[in-house]
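K.L.:
quick one, fold the following:
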Amino acid sequence: MVLDYFSKISSVPRGSKNNKAISDFLVDFARERGLRYYQDSAYNVVIYKDASEGYENCPPLILQGHMDMVCEKTTDSKHDFFTDPIDIVIENNIIRAKDTTLGADDGIAVAYMLSILADDSLVHPPLEMLITSDEEIGMLGAIELDKDCLTGRHMINIDSEDEGIFVCACAGGIRTHFSWDIQRAPARGIGVKLEISGLKGGHSGTDIDKNRSNAVMLAGRLLTYLSAVDFSIIDITGGNKDNVIPNECSVQLCIKPSDYDSFFSEYNKYSELIINELKSSEPGLEMTTSALDDTAVESDYMALSKDMKEKLVKLFNILPNGVHTMSADICGMVESSSNLGIMRTEDDYIKVCVSVRSQKQSYIDYICKRLSVIADMLDATFDTAFGYPGWDIKPESDFRDMLCSVYRDVTGKEPEVTSIHAGLEGGVFYEKMPDMDIVSIGPNVRNVHTVNEYADIASVKRVYEYLRCVVESFAEKYR
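P.N.:
Predicted coordinates:
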C-alpha cells in the first residue's frame, strides 16, 4: 500500500514553491474518505481521523512530513519538474528515479500517512496528519503554520533517513554577515594567485565535527604566516553557501618585485607545513600558485588598503570557527558551532558569511554577540538573517520510551536515540508549542537531494509495520 501511494504522490509535480497541486491532491484524498481537513494559504494540509470506537478519550497522535521535494536531474535529462511525473524504477530491492531525484525525502512520509489513514482495520487514537510545504527551502510551511490547527502534543516526524535512529533534538541556527565598504588603491607589483583546493568540505552542521578543514580559514592562516613580507590583497574568494564547509579558496596578491623571492621562500615553507600537518585528515589538499597575467611581470592593480588587509588577517585569527560546545545529554553530539561559509571581495565591498548553530537558543545568541564584538573591533557592519529555532532533547519522555519499547518488541533491536546538528521542522514546532513531544524517524533513504537518491524497499516496509504498531500501542497506552 505504501509504495502504491508513493507512486501516486510521485505522479504529481511537487518541487519546492510548486505545492498547490500536491496540496490539493491531499485535500481530495481527505474529501473522498469523508475526513476533516485543514488547508492554509501556504498549502500546508492537516488531515484528521477520529479515534476508533472506545478510544475517543485518547490524546491525538500527530504524524508529520513535508510534501515538497528537491528537484535535481542529470545534465542530459529532459524531465520537466513542473509538468512531468517522477519516473520510478524498482530494482534490486530499491526504489529510485530515472535521471532525477526520487523525492523519498519526504514523499515516503506522506505515503505512510495516507496508508495509515486508509487502513480502517487499524485501532488508533485521534489522528492528525500534518503535511507541510516548502521544507526544503527554509521550512517555510512549518513557519507559516497556525499552531491552533493541531490539538495533539505527541508528534512523530518522518523525515529522518536511517532506520532505527530516533532523532529527539536538533540545532537551531542563524546566518550572520560581516561587511565592509572599501575604497581600493593603486598597487604596482607582480600579480600572484594562491589556490587552495581538494579539501573534503561538507555540511556545516552534520560534518562540522569530522575534522574537515575550512579552505577560507586555511587561506587566512597562510596570509598570517606571510605577513612578514610586503604584499597587497587584490581579492579573496571562497565558499558558495553559508551551510557548507568551503573546500576551495583563491587569493590574488600583488607583490613588490623586491619581495618576490622572499615571499615564495616563506610561501613554500608554510604551504608544505600545512600540507604535511593535514595529510591524514585532508589527503587531497592542494596548494598552488600561478601568475595573474600568465607571466610574472610587474603590473598595475587596484588592491585593498593596508588597513583593510590587516583587518582581514586579524579576522581570520580571532574568528571562532568549528565546534564550540558538545552536548552533555547525548555523547559525541555537537551542541554549538559556527562556520565561515562565504568570503567575497568585490570592487567596493567585502562580505563574510558565518553560519551559527546550537540546540540552545541562548548559545546562538552568545555566539552572535561574540561575532558582533569582533565586527566592532574591526569596523565591520554586522547583521543576522534567516534564524530558525532548535529543539532540545527532553531528559525524560514517556512518549519516547514507548516508541523505543515498541521498536524493541517489533525488531528485537535497540534504537539509537540521538540529535542532529542541523535544522529540522521539529525545531519550528517546538518553538510554537514548547509542550510538544517530538521524535523523528524514517526508513533507509540514501543520497538525498541528488539524482542517485534511493529508498530501501525492505526498510520502507519494516518502518511502516513499526508505525502501525506504534499507532495501536499509543491508543492502548493512553486509552
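K.L.:
when you work out contacts or count neighbours from here on, use the C-alpha atoms and nothing else.
P.N.:
Will do.
K.L.:
which stretches in the stretch 151-300 of the chain count as helices?
P.N.:
Under the criterion DSSP state H, counting those that start in this stretch, the stretch 151-300 of the chain carries helices at the ranges 215-225, 260-277.
K.L.:
which among those is found nearest to E465?
P.N.:
helix 215-225 (45.5 Å; Cα to Cα).
K.L.:
for the closest one, packing partners?
P.N.:
strand 185-197, strand 249-255, helix 260-277, helix 306-318, strand 334-345 (3 or more Cα pairs under 8 Å, 6 or more residues apart in numbering; DSSP states H and E).
K.L.:
I have a second one here; can you model it like the first so I can compare?
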Amino acid sequence: MNDHLLTLAPEPVWRHFRTLCNTPRPSGHEAQLVEVLERWADEKGLAHDRDSYGNLRIRRAASPGRESVPGIVLQGHLDMVTQANADHPHDFLNDPLETYVENGWLYARGTTLGADNGLGVAAALAILEADDIETGPVEALFTLEEETSLQGALSLDEDWLEGRYLLNLDSEDRGEVYIGCAGGADVVVDADLPMRGCDDEEVMRQIALTGLVGGHSGADIHKELGNANQLLVRALRALGELEIRLVDYRGGTLRNALPREAFATIAIDEHHLPALELRLAEQQALYREELAGVDDNVTLTVAPAATSCEEAEALTDTATQLLVAALHAAPYGVERMSVEVPGVVETSNNLGVVSLENGRFHLCALVRSLRDSATQNLADRFAALFGLIGAQTRVENAYPGWTPSADSTLLTRFRRLHQELIGEDPAVEVIHAGLECGIIGGKYPQLEMISFGPVIRGAHSPTERTELASVEEFWKVLKALVADIGSGKAA
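P.N.:
Model prediction:
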C-alpha cells in the first residue's frame, strides 16, 4: 500500500513515512508501530529501549572519533489525529491510509494524513540509518499519546535521555524555527440534568451543522474558522421562542481539533415545524455571510430524528434553557493576543467536545496560554459559569509552556545553516500549540531545544496535506544540522 511514496524525494524519509501510513497509530494504539520500529532497529543493529510509560528510544552510536561530541535527541510523537469525512468510513485501528499526490502536495483520501507528526518521525528514522554523515551520539525519542493528552511526554522517565540538544520535529511551516510554545489544560465539565417525557403534540427532529473546514485548535485558532459547537448552540439559542427541548447532542470528536460537525436532537411542538425550518434557513444564511472566505460551506439542516417521542425523554424546559445559555456564553476562540510576542495568540480556548445523552452532559475544552496563570483563570471561568447549572468542573492533563531562549547556541547554529542552505534567515517564532518541548524541558532543563519541520496544512482535519518541496528542504536542513553538531565545531 502507498508504494507511490517510494518514488518521492528524499527517498529515506518517504520510505519510512510509507511504513507509518501503512501501520495504524491512533493515540493510545501505538503498540503495533512500536513493535515495527523495534524490529527495524534490530535489523539495522541500533540499540533501543522503552521507558516505564512505553515511550520508545532508538540510539545511533557516535561515529569513530566523535564519542565526546555533545549528543542530539531527535524527538517526535508516534500517534496521529484520526479524523475522517462523514462520507468516507475508515477504520483507523486496522486500515492503512490511502495517500495521493496532487499539485505538489500529499493528501490522504478522506482522512487525516498523519504528516503531523509522521514526517518528523520518518525524518528521525532516516537520520538513524544515514551512512553519509558522521555524528556524535544520536537518540531518537518517540513519544506516545501526544494528540490526546501529551501523556507520553508527561510520563517521560527522568535521567533517561543523555543528549544536550533536542530537535523537536513537530512544526509545520517552511522557513520558521520555534523556540517557545503555549502550555495548556483540559477543562472537563459534567452534569446530570433533569428529563421528562414528551407532550402529546411534540415530535422529535435532528438538527445538523456540517460543512466546516476544521483544523488545529492551537495553530488555527486565530483564523476565525467556524466552531460547530458554538454555531449549533447559537442556532438553538435562536430557536428559544419555539420552546424546543434537548434530547441529545454530540459535537466534535477531539478537544484539540476545531469541531467540524455537531448534531442535536430536539423535541418540538409539531405546529412549530414550519417556523423551525425558516429559522434554521435564516441562521444558515447568516453564518455563510459571517464566515465567507473561511468556512463558505457551513450548512444547517433538519430531519426526522432516529428516535420518537415514545422511545425517549427530553430535558425539561428549564434545563434546556440553562444548558443552551451556558454553552452560548462559554468562552471560545482567541481570548487575548500576546503583548511580549506581537502577532502571537497568548490565550485561547477550543470548545472541542460536547455531548448530551440520557440527561448526562459532558464537555471537554482545551485551554492554551503562554501564561500558566491565564490558563488557570480561563479554566476557573468555566467552573464559575457551569457551576450555575449545577455542573462539576475539573482540570486535567495540565502541561507547562516552553519559555523562549533567543540566544541559545543551537538556535545560532540552525540560523547559520538555514541561511547557507536555503538562502534566507529563518523566522524565529513562538507557537500557540502544545509542543512537547515544554514538558520535556521541565524534566531535562539542561537541554537546548528548537522545533522545525516541513509545511503541513489542515492538520487535525481530513484536508491535512504536506508540500513535497518543503519536505526536501526540511530534510536538507535537518541532515546538515545533525552533521554540523556532530563535527564538534563551535556554532
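K.L.:
about what we covered before: could you say which of the helices and strands packed on helix 215-225 of the first structure is packed most deeply?
P.N.:
Comparing these by mean neighbour count (mean count of other Cα atoms under 10 Å), strand 334-345 comes out on top with a mean of 25.
K.L.:
quick one: the very next helix or strand once past it aligns where in the second structure?
P.N.:
Next in sequence after strand 334-345 of the first structure, counting helices and strands by DSSP states H and E, comes strand 349-358. The aligned range for strand 349-358 of the first structure in the second structure is 360-369, by TM-score structural alignment.
K.L.:
tell me which stretches of the stretch 301-450 of the second structure form strands.
P.N.:
For the stretch 301-450 of the second structure, the strands defined by DSSP state E, counting those that start in this stretch occupy 314-315, 333-337, 345-357, 360-369, 392-399, 427-431, 448-451.
K.L.:
picking up where we left off before, relative to the first structure, what is the average displacement of the match of strand 349-358 of the first structure?
P.N.:
Compared with the first structure after fitting, stretch 360-369 of the second structure has a mean deviation of 2.2 Å; criterion: mean Cα distance after the TM-score superposition for the first structure.
K.L.:
who touches that stretch?
P.N.:
Outside stretch 360-369 of the second structure, the residues that touch it by Cα atoms under 8 Å, 6 or more residues apart in numbering are 182-193, 218, 255-256, 345-356, 375, 378-379, 401, 432-434.
K.L.:
cool, and stretch 281-301 of the first structure?
P.N.:
Stretch 281-301 of the first structure is contacted from outside by 186-200, 211-213, 234, 252, 254, 257, 271, 275, 278-279, using Cα under 8 Å, 6+ apart.
K.L.:
quick one, what contacts the equivalent of S451 of the second structure over in the first structure?
P.N.:
Residue pairing (TM-score structural alignment): S451 of the second structure is matched to S440 of the first structure. Contacts for S440 of the first structure (Cα under 8 Å, 6+ apart) come out as 156-160, 166-168.
K.L.:
separation between the residue opposite R381 of the second structure in the first structure once aligned and C353 of the first structure?
P.N.:
Under the alignment (TM-score structural alignment), R381 of the second structure pairs with R370 of the first structure. Taking Cα to Cα, to the nearest Å as the measure, R370 of the first structure falls 15 Å from C353 of the first structure.
K.L.:
what's next to stretch 360-377 of the first structure, contact-wise?
P.N.:
With contacts defined as Cα under 8 Å, 6+ apart, stretch 360-377 of the first structure is touched by 171-174, 176, 178, 315, 318-319, 335-336, 356-358, 381-382, 389-392.
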